[in-house]
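> mind folding the following:
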Amino acid sequence: MSTPPRAPGFPYERLRRRPDVEAPNLFASDSADRLIADLAGDTVIGGGLVVVGDAYGALTLAAAARGADGIRVHQDLLTGERALDANAVDLGLQGTYEHHPLDDSLVRGARVVLLRLPRSLDALAEIATLIAEHARPDVTVYAGGMLKHMTTAMNAVLADVFGEVHVSLARQKARVLTVSEPHPAAATVLDRWPERSLDAETGLWVCAHGAAFAGTSVDIGTRLLLSVLDRAVPEARTAVDLGCGTGVLASALAVGRPALRVVATDQSAAAVASAAATASANGVAERVTVVRDDGLASQPDASADLIVLNPPFHIGAAVHTGIAHRLFADAGRVLAPGGELWTVWNSHLGYRPALERTVGPTRQIARNTKFTVTASRRG
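As a prediction, the model looks like this:
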């Protein structure tokens, strides 16, 4: 497949990541965004355009600049939504799109879909089946990514529910899969989200949408924190599961402590939906409030007796501790005097000085070959 010339004029270099972490090695767009936009070309004009997985607005705003309007957009991360909105204002393109959850309202009647390929095959399968079930029969999907993050298994996932999958030539270490001929019947058979599994060690049901970290399994860091969770501020009446993922820690706290009120917060739409399903599956939905939030932005100062946290140490493909440090600062603000932040972290990252500085006196609770659990007390 030949690559059409790039539409001139869109200022990709003006896009920014804020309110997400910004650093010299972190970028708001890349060559995969440009290749998707170039291959889609003027097909984005004329209505029925959907954009999925746009990190900071490059796909949406390049299409809007080309003449697209009424664009429906789904971004998993709240910081991505806010970056798109800020970039749209900077470029005078606000009002050309609207945010949607990952459901049939996003893709119903879609004619063209621009998709940044997610790393997770389950996430890709959930998106692909949704499109195949609800988009137009003549829909075309331009699904792209950087070569280092793409596998042939992605082609197979798409081929499960689409009749045609064409692979573009590579350009600047990026590639696009152009997909068409959806099979709604096959998609219905494969539509299985949220998935649900019983964790034998904890006795908890774990529910997960495709993009949720660790799926229906319990990652080893969380499992170490779970093993000591009963010791975490036993007298607590309010707790927060910060960066809750599938909500395992929130549900474990609520199941083990019937008097405890728990807030589970994450900026990922898939995580929030998963955590709500996990709480419901474990019979504690009335005591676990699930919030999509940028850290703890919506939580009042000095309002939590206990915060539990398994922080990420990647931003996209880059190892970066910036998110963790922001979460520590949020925890320090939201903890009540005498409250504690219980954190599990990869031992090599050496977070203890940052926890001491940002939250308060920190002690080690548990450690294995890879992870450390600490408790930081707010003065």
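> alpha carbons only for contacts and neighbour counts from here, please
Noted.
> so how many other residues sit close to V179?
Per other Cα atoms under 10 Å, the neighbour tally for V179 reads 23.
> one more, for comparison:
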Amino acid sequence: MPEFNLDALRRWPDVEADNLYAVDATDRLLLDTASAALQTSSAGQVAVVGDTHGALTLGALHAGAEGVRVHQDSLTGERALAANARTNGFDGRFTSSGLGADLFSGVRLVLLQLPRSLEALEEIAWHIAAEADPGVTVLAGGRVKHMAPAMTTVLNRYFDTVTAGLARQKSRVLTASGSLSPGPCPFPLEAEYDVRLPLPLRLRAYGATFGGAKLDPGTRFLLPHLRDARPAGQAVDLGCGNGSIAAYLALTRPGITVTATDTSAAAVTATRATAEANGVGGRVAVVRDDGLSARPDHGDRFIVLNPPFHSGHTVHAGIALKLFAEAGRVLSPGGELWTVWNSHLQYRGALERLVGPTRQVARNPRFTVTVSARTG
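From the prediction side, this is the model:
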């Protein structure tokens, strides 16, 4: 087996850049805090949640754990873990699972990278309390600047004891134990919005769904302008989130089908639920994918995108640029990419370069809507 070195882990196929890392101080602190428990754990008793690129999972295996179960919301993260496992000789020693009993049944130790949203933390905590061994210990780590007292409040709803460890390299670990009765699952979240359709647009979301069940302000600005678009039979919602764009396209164009794609498992589940809630589930196909990697070159004529501008907690344009390039690859000549983006990001040059000639459809102080045409 190759010598294991956390610093050698890569983010690929995720965006790689000098200021983006596959392992951070929180990963290291979690592994050090769990070291003794990992060495004495039995097979199948350890679960890892929120591992970005494999550092926690492979670090736990290196420390002595066996049969580690892993949940990563991002398919890109799953693929990065798999690539790092192959490189470091850990193939076949962990299993990837959805957020549920397959992940937590019988588990006595959970290593958790604290998520960005309180809703995501609550859904994870609910599942642990409902499905893990009653004696489970949860080690939840994060960067101090991103940790809020409300995180402890959420954990206290599901565990009898929650304590905070000492900070190290600007990271800290919360330890939760003593599972409480979790009550009914509070997910999916539900909301309705007036978007000038005969009925309100019904949105559904799970804990890790970006933006929850809210109508993103950029999407709200985009939707009325999509009435001027002319998809011919089929459309793609790239980065579908809670499914608001996919459902709107299907509702306003009864003759088309929509393929909605996202790397997030929570987004895929939410989009399916949103489509069903709006009565268009039969015309919205939802796919978990890294960008548009499963789609062939030059096969699509209409794509809609509201791109993210964060990679984890880091503001970074790399993900948006990756999605622009994917759209440029799969669009057929004459096909269009409709995009809404934060005006200060000035993406027009990148869209011209990666997709094709780009015109502005609308702009306000916060957002810009553009259409980019594939020419060849």
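> wait, G48 of structure 1 sits on A110?
Yes - the criterion here is Cα atoms under 8 Å, and G48 of structure 1 meets it with A110 at 4.6 Å.
> more neighbours, those two?
Set G48 of structure 1 next to A110 and count neighbours by other Cα under 10 Å: A110 wins out with 25 against 22.
> residue contacts, the counterpart of the more buried one in structure 2?
Residue correspondence to structure 2 (TM-score structural alignment): A110 of structure 1 is matched to V107. Residues in contact with V107 of structure 2 (Cα atoms under 8 Å, 6 or more residues apart in numbering) are G44, Q45, V46, A47, A132, D133, V136.
> name the member of these with the most neighbours.
A47 (31 neighbours).
> if I look at that one, how far off is L38 of structure 2?
Computed as Cα to Cα, to the nearest Å, the A47 of structure 2 to L38 of structure 2 distance reads 11 Å.
> also V286 of structure 2?
Noted for V286 of structure 2: a distance of 37 Å to L38 of structure 2, by Cα to Cα.
> ok, now W126 of structure 2?
Applying Cα to Cα to W126 of structure 2 and L38 of structure 2 gives a distance of 23 Å.
> who has more neighbours out of the two?
Neighbour count, other Cα under 10 Å: between W126 of structure 2 and L38, W126 has more, with 25 against 22.
> for that one, which non-adjacent residue is spatially closest?
The shortest distance from W126 of structure 2 to any non-neighbouring residue, by Cα to Cα, 6 or more residues apart in numbering, is to P182 (5.9 Å).
> tell me the contacts of the corresponding residue of structure 1 for A140 of structure 2?
The pairwise alignment with structure 1 assigns A140 of structure 2 to A143, based on TM-score structural alignment. Counting by Cα under 8 Å, 6+ apart, A143 of structure 1 makes contact with I36, L114, L115, R116, L117, V176, L177, T178, V179.
> quick one: the second one and I36 touch, right?
Yes - applying Cα under 8 Å as the test, L114 of structure 1 and I36 come out as touching, 7.0 Å apart.
> quick check: neighbours shared by the two?
With Cα under 8 Å, 6+ apart as the test, L114 of structure 1 and I36 both reach L59, Y142, A143.
> residue in structure 2 paired with the first one?
Right, L59 of structure 1. So, by TM-score structural alignment, L59 of structure 1 is matched to L56.
> and its match, that's in a strand?
No - using DSSP: H, G, I helix; E, B strand; the rest coil, the assignment for L56 of structure 2 is helix, not a strand.
> from A120 of structure 2, how far out is the spatially closest residue to it that is not a sequence neighbour?
Nearest residue to L56 of structure 2, sequence neighbours excluded (Cα to Cα, 6+ apart): D27, at 5.9 Å. According to Cα to Cα, D27 of structure 2 and A120 of structure 2 sit 19 Å apart.
> same check on L58 of structure 2?
Distance, L58 of structure 2 to A120 of structure 2, by Cα to Cα: 23 Å.
> P296 of structure 2 too?
33 Å.
> can you pick out the residue with more neighbours from the two?
Legend: neighbour count by other Cα under 10 Å for P296 of structure 2 and A120, higher for A120 (18 against 11).
> okay, helices next: where are they in the stretch 151-300 of structure 2?
Remark: helices assigned in the stretch 151-300 of structure 2 by DSSP state H, counting those that start in this stretch are 217-222, 244-252, 265-277.
> can you put those helices in TSV and add distance to L155 of structure 2 and mean neighbour count?
As requested, these are exported to TSV (distance: least, Cα to Cα, whole Å; neighbours: other Cα atoms under 10 Å):
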stretch	distance to L155 of structure 2	mean neighbour count
helix 217-222	30	18
helix 244-252	30	24
helix 265-277	20	25
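> which residues touch A250 of structure 1?
Applying Cα under 8 Å, 6+ apart to A250 of structure 1 gives the contacts V240, D241, C244, V262, V263, A264, A279, V288.
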